[in-house]
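build the 3D model from these lines:
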Amino acid sequence: MKKQTLFICQNCGYQSKGFLGRCPECESWDSMIEELKEQEPKSAVSIKPAQLLSDIDSEFKERFLTGNGEFDTVLGGGLVAGSVVLLGGRPGIGKSTIMLQIACNIASTKKKVLYVSGEESLAQIKMRAARLKIEGKEQLYFLSETNLEYIVSQIESLSPECLVLDSIQVVSHPGLSSSAGTISQVKESAQVLTRIAKEKGIAVFLIGHVTKEGSLAGPMVLEHIVDTVLYFEGESFLSHRILRAIKNRFGSTNEIGLFEMAENGLLEVKNPSSLFMLEGEENAAGNAIVSTMEGTRPLLVQIQALVAKSYQGFPLRRTIGLDHNRVTLLTAVLERRAGLALYNQDIFINVVGGLKISEPAVDLGVVLALTSALNNKSLQRDLIVFGEVGLAGEVRKVS
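Presented below is the predicted three-dimensional model:
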């Protein structure tokens, strides 16, 4: 086999035969790493002939449920056989937990499931399953391995209907000299597993880590290869998690799933608005309840505002869960159109529950929360508002 030396960008996958200090594709510095690739000799392969649309077998395998309603909703109504799903999120967010639960649920429906972990030993997986109160199933098999060839051989021998790989970044292809986690390794491993999924009709879950910027490691490589990209959002110190679909070839990307972390794993949230509302009977000044849409699901969210006199030359403007520029704009509208003196006030805005909102329908709630905090007067507890606020101070309808 011939060996070829390439320099590959670890951010975008750009390849160069010579070293470059700066990647010409993504313009990142010091991201080119030398990798040695073996060129396999071309061999005779069976070529599939092209077919007319009318001649294609239209037999479609029905979706099968994962046993988790919120997860199935985000997928578009269940899992499609032969599809590859990438699940990403920060460390400790609950990726391995939710996938172990889903693997157990699918195995309960008499479907064979292979759970491959490259980060935990079999004993550690059993300890985690015991903590989550998950019992062993006859159709649920576990494997602790990082070598892609061994994983493929187990797939060939077991013929599972569902495969879970935790995680794609620790798997290494023996034909590549680079270490696990590099762009070449991640790309090659994902392509091999995707090909197997399509040929054998296996539903594959790939768990992926995120970079320090918060994006999936190797995003331009993985996101183009897989069919569905799911992302877990939430803070480690909060109990709730939000599951979003960034890409979905078999469903909508407008749906979200809401979960709550408990002792026995991630549980579905039946009343989502309860996560983003403060408990208690008294309604303090600066609190406003707004209606917002997350996907196709309406949520009631509480916005808190605190206004305090500033003793600095430049008053503070701090926002959590809202766009900082949008809040600054609304502050200027209140000063100019409503005559409120906010130029010498420190302003702090928070969305209860850690939710991040980008919808302009919450403008009216932000304006009322700021006004309530400045005047130290509470709004009616049963008041729910929504509407976009324009630069002229008008309230516009939202769709």
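
from here on, contacts and neighbour counts on C-alpha atoms
OK.

residues contacting the closest residue to Glu260 other than its chain neighbours?
In this structure, Glu260 finds its nearest non-sequential neighbour in His240, 4.2 Å apart by Cα to Cα, 6 or more residues apart in numbering. By Cα atoms under 8 Å, 6 or more residues apart in numbering, the contact list for His240 reads Gly234, Leu258, Phe259, Glu260, Met261, Leu275.

another one to check against the first:
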Amino acid sequence: MAKNKTVYYCTQCGNETPKWQGRCLACGAWNTIVEQPAAAAESKKKAGGSLSTSPLRKPRPMDDVEATDELRFPTGMSELDRVLGGGAVKGSLVLVGGAPGIGKSTLMLQICNSLCQFASVLYVSGEESERQIKLRAQRLGISGQGLYLYSETNLDDVVAAVEEQKPDILIVDSIQTVYNGESNSSPGSVAQVKECTMTLMHLAKGLGITVFVVGHINKEGSLAGPKVLEHMVDCVLHFEGEEHNSYRILRAAKNRFGATNEIGVFEMGDQGLSQVPNPSEALLSGRPQNTPGSCVTCVMEGVRPVLAEIQALLTPSAYGTSRRSCNGFDYNRAMMLSAVLEKRGGLMVSNCDVYVNVIGGLSITEPAADLALIVALASSFRDKPVPYDLAAIGEVGLTGELRAVHALNQRLSEVQRLGFTKCLIPARHSGKLVVPDGLQLIEVHNIRQAIAVLV
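Below is the predicted model of the structure:
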């Protein structure tokens, strides 16, 4: 009698191995290797491929393929439409991920109120019952006319409901709770998430249904499940925000139908999520005047300029080793800039505890905010406030020089629109500079000149 062949795979990362071992060699996780019959794995692949409802296709010449514009429709939230590239695309698969309680389900339920006016929507929830969803919809002021609720976790039942209902839009909340009965692994495992997402992708492409999938994140902050999950979907949205902050930022990490790194800003309130069309003004609200250690800069989030306030606090160190803390700013870059400030700027900050904070929960990654942090550190060290109507834009090198930044004209326009009258920029800049009316530019070559001018 022939022996059944088996394969071993990691439930954490999906890596396959020929034999069992206590630790996965790919991700390093312990006790995550499980055994699975090879025949069952092969049958599942065939079953997953058979769920596609699209007819048999043949290769076509590229000249015969119609390259018309995508069929887009508004979601009812302009901030979400901005991140999606102008609206949702028919037949696309969108993945929305975020921390627990950040507002993913609230966002999906709120857009249903607008989508139901021109399309049929099927809301599949594996975490809440229909009654719970109805109570939450009433609290958010959603009528629910044209919205169909379905509390189910079995993938086969979900597919059958879609084929019977034939909705225009399908929302699955969440992908970690849906399971395929033919798989021996538990819901939320790597194999289950991969197979369920593949089936939903077949539904989206075969039937032309726009599918929104809600995904959880793990303790490392990345989307739970295999990395191939992000490759299969058309758009990956990350919903970010601080636990004790009402502002939420929706960021596009991948978008096949639009620009990436776009952001949408929302505010969580009693009536759900409300849009923030002017995030710069919201992030600068409540800014103190004549206070040392604060400077405003302009960063680019995709093609959108956003003003952010960077705060720095320097205090004499009470211990032998100085403390360093950063919130919203890259730690290694902040420490590099503090070293440049001491070496090239002449300020002895090595004996001080350094605390850096970006107001509003914004996370700054681009180097155009270097000059603002340098100015904030120098202002706190000398205990002299930066002029309230001044912003600083520029990249700082290791020799203390200031480098040019991209999209400077857009940044200056945003600075002038928010009422600032002065802007500190590098003396070297590329392209033709258009200075807005009422904005005075202060051009400097290095950080020593910048410190001398301001503080």
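
mind checking the TM-score on these two?
After superposition, the two chains reach a TM-score of 0.94 (TM-score structural alignment, normalised by the length of the first structure), with 396 aligned residues with a Cα RMSD of 2.1 Å.

map the residue nearest to Glu260 of the first structure across to the second structure for me.
Mapped onto the second structure by TM-score structural alignment, His240 of the first structure lines up with Tyr247.

and whatever residue of the first structure lines up with Arg60 of the second structure, helix, strand or coil?
Superposed on the first structure with TM-score structural alignment, Arg60 of the second structure falls opposite Gln51. Following DSSP: H, G, I helix; E, B strand; the rest coil, we place Gln51 of the first structure in the coil state.

what's the burial count for Gln51 of the first structure?
9 (other Cα atoms under 10 Å).

over to Lys48 of the first structure?
For Lys48 of the first structure, the count of nearby residues is 6 (other Cα under 10 Å).

go on, Leu341 of the second structure?
Leu341 of the second structure has 26 nearby residues by other Cα under 10 Å.

which residues touch the residue mapped onto Ile142 of the second structure from the first structure?
Aligned counterpart of Ile142 of the second structure in the first structure: Ile134 (TM-score structural alignment). Listed by Cα under 8 Å, 6+ apart, the contact set of Ile134 of the first structure reads Gln101, Cys104.

returning to what we had before: if you map the contacts of His240 of the first structure onto the second structure, which are still there?
Comparing those with the second structure on both residues aligned by TM-score structural alignment, their matches' Cα atoms under 8 Å, the contacts found in both are Gly234, Leu258, Phe259, Glu260, Met261.

quick one: the helices in the stretch 1-150 of the first structure?
In the stretch 1-150 of the first structure, the helices defined using DSSP state H, counting those that start in this stretch lie at 69-75, 95-107, 122-131, 148-158.

one more: the stretch 251-399 of the first structure?
Along the stretch 251-399 of the first structure, the stretches classed as helices by DSSP H, counting those that start in this stretch are 324-337, 363-375.

corresponding residues in the first structure for the lengthiest helix in the second structure?
Counting by DSSP state H, the longest helix found in the second structure is helix 190-207. On the basis of TM-score structural alignment, helix 190-207 of the second structure is assigned to residues 183-200 in the first structure.

just give me the match in the second structure for Gly76 of the first structure.
Aligned counterpart of Gly76 of the first structure in the second structure: Gly85 (TM-score structural alignment).

nearest spatial neighbour of its match, skipping sequence neighbours?
Here the residue nearest Gly85 of the second structure, using Cα to Cα, 6+ apart, is Gly258, at 4.4 Å.

neighbours of the aligned residue in the first structure for that neighbour, just the number please.
Under the alignment by TM-score structural alignment, Gly258 of the second structure pairs with Gly251 in the first structure. Close neighbours of Gly251 of the first structure, defined as other Cα under 10 Å, add up to 16.

a markdown table for the helices of the stretch 251-399 of the first structure, including distance to Tyr115 of the first structure?
Converted to a markdown table, those look like this (distance: least, Cα to Cα, whole Å):
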| stretch | distance to Tyr115 of the first structure |
| --- | --- |
| helix 324-337 | 43 |
| helix 363-375 | 46 |
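
of all those, which one comes closest to Lys110 of the first structure?
helix 363-375 (49.5 Å; Cα to Cα).

for that closest one, list every residue counted as buried.
Neighbour-count burial for helix 363-375 of the first structure, with 16 or more other Cα atoms under 10 Å as criterion, is recorded at Asp363, Leu364, Gly365, Val366, Val367, Leu368, Ala369, Leu370, Thr371, Ser372, Ala373, Leu374.

map the last one onto the second structure.
Leu374 of the first structure maps onto Phe381 in the second structure when the alignment is built from TM-score structural alignment.

what sits closest to that match if chain neighbours are left out?
Leu314 (5.9 Å).

residues contacting the alignment partner in the first structure of that neighbour?
In the first structure, Leu314 of the second structure lines up with Val307, judged by TM-score structural alignment. The contact partners of Val307 of the first structure, by Cα under 8 Å, 6+ apart, come to Gln345, Asp346, Ile347, Phe348, Leu370, Ala373, Leu374.

what is the nearest of those to Val192 of the first structure?
Val192 of the first structure lies nearest to Phe348 out of these, by Cα to Cα, at 49.8 Å.

contact partners for that closest one?
Contact partners of Phe348 of the first structure, counting by Cα under 8 Å, 6+ apart, are Ala305, Leu306, Val307, Leu316, Arg317, Arg318, Thr319.

try Ala259 of the second structure
The contact partners of Ala259 of the second structure, by Cα under 8 Å, 6+ apart, come to Gly85, Gly302.

try 10 Å
Arg82, Val83, Leu84, Gly85, Gly86, Ala252, Ala253, Gly302, Val303 (Cα atoms under 10 Å, 6 or more residues apart in numbering).

in a strand, Ile425 of the second structure, correct?
Yes. Counting by three-state DSSP, Ile425 of the second structure is located in a strand.

do you know how far it is from Thr315 of the second structure?
Look at Ile425 of the second structure and Thr315 of the second structure: by Cα to Cα, to the nearest Å, they are 28 Å apart.

more crowded one of the two?
Set Ile425 of the second structure next to Thr315 and count neighbours by other Cα under 10 Å: Ile425 wins out with 26 against 15.

would you confirm that the more buried one contacts Val415?
No. Counting by Cα atoms under 10 Å, Val415 is not a contact partner of Ile425 of the second structure; they are 12.0 Å apart.

intersection of neighbour lists for those two?
Listed as contacting both Ile425 of the second structure and Val415 by Cα under 10 Å, 6+ apart are Ala391, Ala392.

tell me how many other residues crowd Ala191 of the second structure.
By other Cα under 10 Å, neighbour count at Ala191 of the second structure equals 24.

contacts only, for it.
Counting by Cα under 10 Å, 6+ apart, Ala191 of the second structure has contacts 9-14, 41, 179-180, 183-185, 225-226.
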